[in-house]
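**Q** predicted model follows, preceded by the sequence.
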Amino acid sequence: MGSTEITLHRGDITKAEVDAVVNAANSGLLGGGGVDGAIHRAGGPAILEACRELRRTTLPDGLPTGQAVATTAGDLAAQWVIHTVGPVYAKSEDRSELLASAYRESLRVADEVGARTVAFPAVSAGVYGWPLDDAARIAVTTVRNTESAVREAQFILFSDQVLDAFVRAAEPSG
């Protein structure tokens, strides 16, 4: 297992031509807003059906925060969607380990299914309220430091503001 190349892009993650797209899901796995809703809309009903099957079988209580699971990608260019649940930001409690876990577990699942190229969104940086610079730092550092067979991790970011935060986080320090 070598090091994963990290690339940063502004764009629509549903159009990523990669083996697996990471979905910033909610624990219910039945679709939602933001990236989650976009992936479900673009991927079609096959993704929701696969999620419903997981809820009927292995994940009756939903997917815990910081964990990840793969389903078909339906109509997306990718072969798999890796659903992960990031934590909601809380000033009163350091939940950064849960955010790092969402990225680590996504890479572990990518290895399980054989994905070598993976597109990540900015997990927890949208409606979950995580401060952008910190979300970007945790994302980039975790992916950089996690042993994985993934060759390329693309961060596909939805705005210039988010992209700028990831560019700063990816700069070599000192």
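**A** Nice, I can see it.
**Q** use CA for all of it now, contacts and neighbours both
**A** Will do.
**Q** tell me the SS of the residue nearest to the spatial centre of the chain?
**A** By C-alpha atoms, centre = their mean, the chain has its centre lying nearest to V22, at 3.6 Å. Recorded secondary structure, V22: strand (DSSP: H, G, I helix; E, B strand; the rest coil).
**Q** okay, pairing it with this:
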Amino acid sequence: MPAFETIRSDLSAVSNTRFTIILGDITKLDVDAIVNAANSSLLGGGGVDGAIHRAAGPELVAECRMLNGCKTGQAKITRGYRLPAKHVIHTVGPVWNGGGRGEQDLLTSCYRNSLSLAMDHGLKTIAFSAISTGIYRFPVEPAAMIATRTAVAESMRGGFSEIIFCCFGDEMAGIYDRLLPGALAKA
């Protein structure tokens, strides 16, 4: 079984960035950076965060200890170590508390700050997990809308050859597949 399956791949006519939705394991992607849905300690946890830390090896947690954590909505970068990805961008998404505590703005900041950090480091290919949609309970459809719209808007600044949305399940991949064309059309 392949490590991932491409669901959609569209080239933005405006930014010349390829946007790809894949179904699979983000730890298997050979890209400049994968984005980790981290907790504020950056020292590993469950879900995607735990999988990335396990695949990268103990060197990742050693480097993360030096970063002194990360605030919600912010992002920090490390090497990828044993991952095929050269770097890991760690971002801390908001915990969903009903939507009245700035969760949408914080999630937008996660994507914006991750892409800005990648751009600052000259990274051309970046893959996102679905930030905050696991144990942080952010509703999947609004989260995917924020992810696609923010990534498309940030791609207008130039510099990226490909932005990937890596989905772990069919339902998530289907939501991204439905929302991405609309985000690209509004660009």
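**A** Good, I have the coordinates. No experiment lies behind these values; they were computed from the predicted model shown.
**Q** can you give me the TM-score here?
**A** Once the chains are laid over each other, their TM-score by TM-score structural alignment, normalised by the length of structure 1 reads 0.91; 168 aligned residues with a C-alpha RMSD of 1.6 Å.
**Q** quick revisit: what's the counterpart of the residue nearest to the centre of structure 1 in structure 2?
**A** The criterion is TM-score structural alignment: under it, V22 of structure 1 has V35 as its aligned partner in structure 2.
**Q** now swap in V109 of structure 1 and tell me
**A** Aligned counterpart of V109 of structure 1 in structure 2: L117 (TM-score structural alignment).
**Q** contacts for the helix or strand where P181 of structure 2 lies?
**A** P181 of structure 2 is part of helix 170-185 when elements are defined by DSSP states H and E. Outside helix 170-185 of structure 2, the residues that touch it by C-alpha atoms under 8 Å, 6 or more residues apart in numbering are 7-8, 12, 21-23, 140-141, 144-145, 148-149, 152, 165-167.
**Q** let me see the ranges of the strands in structure 1.
**A** 5-10, 20-25, 68-72, 80-85, 117-120, 152-157 (DSSP state E).
**Q** which of these sits most buried?
**A** Neighbour counts (mean count of other C-alpha atoms under 10 Å) averaged over each of those peak at strand 20-25, with a mean of 30.
**Q** next one: the match of V22 of structure 1 from R101 of structure 2, what distance?
**A** Distance, V35 of structure 2 to R101 of structure 2, by C-alpha to C-alpha, to the nearest Å: 24 Å.
**Q** over to D30 of structure 2?
**A** 36 Å.
**Q** tell me which of those two has more neighbours.
**A** For the pair D30 of structure 2 and R101, the greater number of neighbours falls to D30 (15 against 12), based on other C-alpha atoms under 10 Å.
**Q** shouldn't that one be in contact with A85?
**A** Yes - shown here, D30 of structure 2 and A85 form a contact pair, counting by C-alpha atoms under 8 Å, at 4.9 Å.
**Q** between these two, which contacts overlap?
**A** Contact criterion C-alpha under 8 Å, 6+ apart; residues shared by D30 of structure 2 and A85: none found.
**Q** which position in structure 2 pairs with G43 of structure 1?
**A** The equivalent of G43 of structure 1 in structure 2 is A56 (alignment by TM-score structural alignment).
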